[in-house]
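Student: Kindly return the folded structure for what I paste below:
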Amino acid sequence: MADPTTYRPSPGSIPDAPGVYKFRDATKRVVYVGKAKSLRSRLNSYFADITGLHPRTRQMVTTAASVEWTVVTTEVEALQLEYNWIKEFDPRFNVRYRDDKSYPVLAVTMNEEYPRLHVYRGPRKKGVRYFGPYAHAWAIRETLDLLLRVFPARTCSAGVFKRHGQIGRPCLLGYIGKCSAPCVGKVSADEHRDIVEDFCDFLAGRTDAMIRRLEQEMAAASEELEFERAARLRDDLGALRRAMEKQAVVLGDGTDADVVAFAHDELEAAVQVFHVRGGRVRGQRGWVIDKAEEMDVKDLVDHFLTQFYGEQAERADDPDGGSPVPREVLVPELPADAEALGEWLSGLRGSRVSLRVPQRGDKRALAETVTRNAGEAFTQHKLRRAGDLTARSAALAELQDYLALETAPLRIECVDISHIQGSDVVASLVVFEDGIPRKSEYRRFALREAAEEGDVASIAEVVRRRFYRYLKENAEGAAVDPDRPGIDPETGKPRKFAYAPNLLVVDGAGPQATAAADVLSELGITDIAVVGLAKRLEEVWLPGDPDPVILPRTSDALYLLQRLRDEAHRFAIRYHREKRSKRLQVSALDGVPGLGQARRTALIKHFGSVKRLREARIEEIEAVPGFGRRTAEAVVAALAGEPVTTGESGTT
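Tutor: A predicted model of the protein is given here:
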């Protein structure tokens, strides 16, 4: 644990100007990024009496070993630089408003001859219209199910569309009237595009004219005694009204806005966002985050807007697909740099964005609703587990205590081996920092040397390979830049194996722990603690000790080790299944004359799977580089289960 006074800059050396600063730990890794109107005032606050600091800030300044800063000319530049650095370095003490995956939207591929409606996650693409975001994918599918009877547009993938065009029969949706079946020519490309454009108009909020048109058509059909058509139109109207009820109008002026609210205490904060498009609530999302330092609502708004819209704008690479930044952002309080934030958001959108606090009317009422949702989410979070940060800190402190470590193990790595009776032996390496999985630093290994010698030898091989890379990368980094040995000079990002853990956990008992410790000793690494975690009785084994350490069953430390071990096991099993699946796919082609390992692999790579290869024609297989007519025929015959002949004699 570092003493902040050892790296405190002299007060006169810090400029009294706006800028962005970075705290680095002893390995030169960035652990925190912040911005300030006055660097001198902000940085001096970190070196005040340590007992008076926010708990998270206190942990950060004692983990750091140096601080550096960059002066900028405007607050907008500071916002952009802070966001870029947080994204580049992914500092452990910065709050990140990230989801495991982006929220789903309803995508309409207007760039295709026959546009498709489907659920989509990920970056925006040129020529595609997007509606959303929605809170859940099932909400999109539910909406589609209601609207397809009125707008029978294509929803199938390109492969399904092509296949039904080849066989000349529509899919089930085409038979039940929920697709106009353009794949078999029931409607032309222009007629299908008209259906899709009507669908887009409806979702864009132009519903009144469509409802009136259907009502007039229903009345006309009734007058002409076409009662079946009138009944069908009546059902279509009902479907449209049910779809509209699911997206109730909350702002009658057709506003496009995001409404943001917070609930917080000293250590944590909950944020809720309602996405209003065309006056309707299209989606809702929320997070509960640990505070990096002392923050009021204005600071929370500042951090949230910068990170959330920065991430969203990067996914939207095409303005035609719709900007993720709305025309208005309604917040509970304006941050100190509200003008700069508004300018930055306007730059992301490409047009003016209004950042303001709603004062009256429907917008104020909606903001109060979002605030109640944030408060409810925060209460539920507290009830689930009293202070997740507190529990993680307690777990790390307990591990330090039980294992007699010099410091709390802020970074823990765990190794697990997976195989079936010695075949396809693989290993996983997972990383937890501050008790949280850091999935970007997970690694997996295909074992070669020790695969047939058992788990102990396999553990030794993984530890040797991992820490050999650690020593090599740090030696290479020190030769290039002694002040930043763990940073790649070309990318400016940490090298893959540049950081060592405080604690290494191996799945197993005493022999596995001893093997890992012996490898570290051979490599000259003496500052990493090693333990083994045995599954049967959840015993913790130290290298060379005849008896295990028994942690209390209810302790947060044991719970953390179990989570770590289970995550390593999950990651290893996943890799093992991938390898085994590929091997079994290739083995399905065994026995085909003239087909060696390289060409079997080439076939699987070209078609993607044995299933697709079975569906391929001889001409398609013949088109793969290195394949002739005779070999293609042999492949088709083998996969069909027919006898394969060789040569002219016809022997099988």
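Student: okay, CA-based contacts and neighbour counts for the rest of this
Tutor: OK.
Student: Is residue 9 part of a helix or strand, or is it coil?
Tutor: Three-state call for residue 9 (DSSP: H, G, I helix; E, B strand; the rest coil): coil.
Student: in stretch 45-57, what counts as buried?
Tutor: Using 16 or more other CA atoms under 10 Å as the test for burial, stretch 45-57 gives 46, 47, 50, 53, 54, 55, 56, 57.
Student: Same check on stretch 13-22?
Tutor: For stretch 13-22, the neighbour count (16+ other CA under 10 Å) marks 14, 17, 18, 19, 20, 21, 22 as buried.
Student: show me the contacts for the third one.
Tutor: It refers to residue 18. By CA atoms under 8 Å, 6 or more residues apart in numbering, the contact set of residue 18 is 35, 36, 37, 38, 39, 71, 72, 73, 74, 75, 78.
Student: quick one more, to check against the first:
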Amino acid sequence: MESQDKAFDARAFLQNLGSDPGVYRMLDRMARVLYVGKARNLKNRLSSYFRDRDQLDAKTRALMSHTESIEVTRTHTETEALLLENNLIKEHRPRYNIVLRDDKSFPYIHLSTEERFPRLGFHRGAQRRKGRYFGPFASAAATRDTLNQLQKLFRVRQCENSFFSHRSRPCLQYQIKRCTAPCVGLVDEKAYARDVRHALMFLEGKSEEMIDELVQRMESASQTLEFEMAARYRDLIASLRRVQARQYVSGSGGDVDVIAARSGDGVGVIELFVIRNGQSLGSRTIRPVHGADASEADLLRAFLPQHYLSRTGRKRPVPDEILLSADVDDVDLLERAITEQTGRRVPVRSNVRGERARWIAMAVDNAELAHRQAIAARTDLRDQFEALRDLLDLDDIPERVECFDISHTGGESPVASCVVFGHEGARKSDYRRFNITGIKAGDDYAAMRSALERRYARLQREEAPLPDLLLIDGGRGQLQQAMEALEALQIEGIALAGVAKGVSRKPGLERIVLPDRKESLDPASNSPALHLIQRIRDEAHRFAITGHRGQRGRARKSSVLEGIPGIGSRKRQRLLSEFGGLQGVSRAGVEDLMRIKGISRELALLIHGAFREAS
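Tutor: Got it, this is the predicted structure:
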């Protein structure tokens, strides 16, 4: 606190504060935001930070030891303060706030109702396409599971339009009875529309009405001696009953989110159950950043505004009711903020009875399971980090490990990846990719040197955390590049190791190359340290390959289609859509290309010739 007093005149600062509501931001000496908080009374709230050091908890003491200045924004109401606090946390992701790790949009099922033969598909992001959207589902796995059920039950197509419009015979989905092959006319529009309507009823939670209709159709088919059709309806009804028994959490409808939190042993988890029209759309486990030492109520208090209150231009669907596993302060404030955003009242409750209490108990059970699994995974990971320290003979257990890899195809479009791991696992927000230019094609040493210099020169400028251990995917040559790059930047204190593949290049036979040892380390295939190294190296490899493929794909599209005179962006997009991608265009004949609107014979010959030359 003494250093704080020298750098910051707390008394003068507090004297000038009023009793208004507002938001405060605590900054370090580099003006980076360390913490964002809201206050009903700014003066009272901020005064609590400047009490005697012994009266502060460990987290607050650590925060104040790094705080060099405080910025304050007054607001008219507490609701405005809550909204501003939420936006600032999402923007800055301060290290002392509990921050949601995953801020992606939730997935939906999209039905393209405007088409002659509508398609069911997985959708995430802005809802710009025409049609109906169902969800949000709690996870991609739950969405795909529902799509799989729909395909079995109603046989509505799920293929892309580019695939659908170029079929000359039924695909495998027809053979395994998951599609009626409208692409080749094996089902008429009326029958297909009936399947689409049944899928809609299922997604709208009207399964009982649909089953009643199917029972009538089954009886009618039986009376007219159409026994095969009657058997089809019978099987469909039985399948619907089985799915209904798995999906329905109660007999009543309604949209409800059920949220439970568990914390302890340095791990915090949040379990979110999504219920729409009385159907469970799955659950999602969320591991907040910096939530390890927070209480259950603190986790819920941080989660609710970040999850439900919209950021600029981005809204997340809000259910009719939110159920919590514990009481949370300022729930009325959150309700007011949601009301302002949605135009309707959304109750947030924890003290409920009957079926809602059972839903909360279900969420709590799953949160406890996720919490136990997280603790077990963290324990295993901690053991691996300890084994890594012993294997590499490090003084301390590394807190932060970075790993680099290079990916290219014959020297084309080289991309370097940097992945970061800590004791909690992968830190994906710290991952970085580097597009490598200005080097000789296939020169992995120069590519590695370039990526390392760019990475650590920037970390030096920003005074960002450096790794305790740097892993390089490669042998002695790549490791030498890392040593020279760090030496040129005058960076010391980072342990280095190269991960070289064995003679047969099989997993488990890796050799670990160290700067100060001529002989490589050959850990046993069941070594926990080797398993951790493999996991980090494989993640760096995956991240590099993903980036390289994207870079290579963009380069190839540009070099072939964009280099043809007379092919603008619209024609290029039309070609890619109609043929299902660049590979389809490359395989098309001149006559096939001429069928595309705007492609003359002369232009088709140019396109065909350009791809022949490129290959």
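Student: Just give the TM-score of the two.
Tutor: After superposition, the two chains reach a TM-score (TM-score structural alignment, normalised by the length of structure 2) of 0.77; 590 aligned residues with a CA RMSD of 4.9 Å.
Student: Can you turn the buried part of the contacts of residue 18 of structure 1 into a ChimeraX selection?
Tutor: Per 16+ other CA under 10 Å, the buried members of those correspond to this ChimeraX selection:
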select :35,36,37,38,39,71,75,78
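Student: Which of the contacts of residue 18 of structure 1 fall in helices?
Tutor: Assignment to helices by DSSP state H places the following of those there: 39, 75, 78.
Student: export the residues you listed to CSV and tack on distance to residue 108 of structure 1?
Tutor: Formatted as CSV, those follow (distance: CA to CA, whole Å):
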residue, distance to residue 108 of structure 1
39, 48
75, 38
78, 37
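Student: returning to what we had before: would you check which pair of the buried residues of stretch 13-22 of structure 1 lies furthest apart?
Tutor: For those, the farthest-apart pair by CA to CA is 17 and 22; their separation is 15.5 Å.
Student: what comes up buried for stretch 87-101 of structure 2?
Tutor: Buried positions in stretch 87-101 of structure 2, judged by neighbour count with 16+ other CA under 10 Å: 87, 88, 89, 93, 94, 95, 96, 97, 98, 99, 100.
Student: just checking, what residue in structure 1 corresponds to residue 378 of structure 2?
Tutor: Taking TM-score structural alignment for the superposition, residue 378 of structure 2 sits opposite residue 385 in structure 1.
Student: neighbours of its match, just the number please.
Tutor: Here the count is done by other CA atoms under 10 Å, and residue 385 of structure 1 has 11 residues near it.
Student: With residue 570 of structure 2 instead?
Tutor: Around residue 570 of structure 2 there are 10 other residues, counting by other CA under 10 Å.
Student: how near is it to residue 597 of structure 2?
Tutor: Here residue 570 of structure 2 is placed at a distance of 11 Å from residue 597 of structure 2 (CA to CA, to the nearest Å).
Student: check contacts around the equivalent of residue 37 of structure 1 over in structure 2.
Tutor: Matched by TM-score structural alignment, residue 37 of structure 1 corresponds to residue 40 in structure 2. Residues in contact with residue 40 of structure 2 (CA under 8 Å, 6+ apart) are 19, 20, 21, 22, 78.
Student: mind running it again at 7 Å?
Tutor: 20, 21, 22, 78 (CA atoms under 7 Å, 6 or more residues apart in numbering).
Student: which of those residues map to contacts in structure 1?
Tutor: Contacts conserved in structure 1 for the contacts of residue 40 of structure 2, using both residues aligned by TM-score structural alignment, their matches' CA atoms under 7 Å: 20, 21, 22.
Student: quick check, nearest of these to residue 140 of structure 2?
Tutor: Relative to residue 140 of structure 2, the closest of these is residue 22; by CA to CA it sits at 37.7 Å.
Student: Show me what counts as buried in the longest helix anywhere in structure 1.
Tutor: Assignment by DSSP H gives helix 556-587 as the longest helix of structure 1. Judged by neighbour count (16+ other CA under 10 Å), helix 556-587 of structure 1 contains these buried residues: 556-562, 564-569, 571-573, 575-576, 579, 585-586.
Student: helices or strands next to that helix in the packing?
Tutor: Counting contacts by 3 or more CA pairs under 7 Å, 6 or more residues apart in numbering; DSSP states H and E, helix 556-587 of structure 1 is packed against helix 388-402, strand 411-420, strand 423-433, helix 597-607.
Student: how about the nearest residue to residue 119 of structure 1, chain neighbours excluded?
Tutor: Computed as CA to CA, 6 or more residues apart in numbering, the closest residue to residue 119 of structure 1 that is not its neighbour in sequence is residue 106, at 5.0 Å.
Student: Residue in structure 2 paired with the one you found?
Tutor: Mapped onto structure 2 by TM-score structural alignment, residue 106 of structure 1 lines up with residue 109.
Student: so when I look at its match, I'm seeing a strand, right?
Tutor: Yes - secondary structure of residue 109 of structure 2 (three-state DSSP): part of a strand.
Student: mind checking how far it is from residue 162 of structure 2?
Tutor: 19 Å.
Student: If you count surrounding residues, which of these two has more?
Tutor: Counted by other CA under 10 Å, residue 109 of structure 2 and residue 162 do not tie: residue 109 has more neighbours, with 21 against 14.
Student: pretty sure the more buried one contacts residue 136?
Tutor: No - with contact defined as CA atoms under 7 Å, residue 109 of structure 2 does not reach residue 136; the gap is 8.2 Å.
Student: Please identify which of the buried residues of stretch 45-57 of structure 1 is nearest to residue 531 of structure 1.
Tutor: Closest approach to residue 531 of structure 1 among the buried residues of stretch 45-57 of structure 1 (CA to CA): residue 56, at 27.7 Å.
Student: mean per-residue distance, the host helix or strand of that closest one to structure 2?
Tutor: Using DSSP states H and E, residue 56 of structure 1 falls within helix 55-63. Superposed on structure 2, helix 55-63 of structure 1 shows a mean distance of 4.4 Å to its aligned residues (mean CA distance after the TM-score superposition for structure 1).
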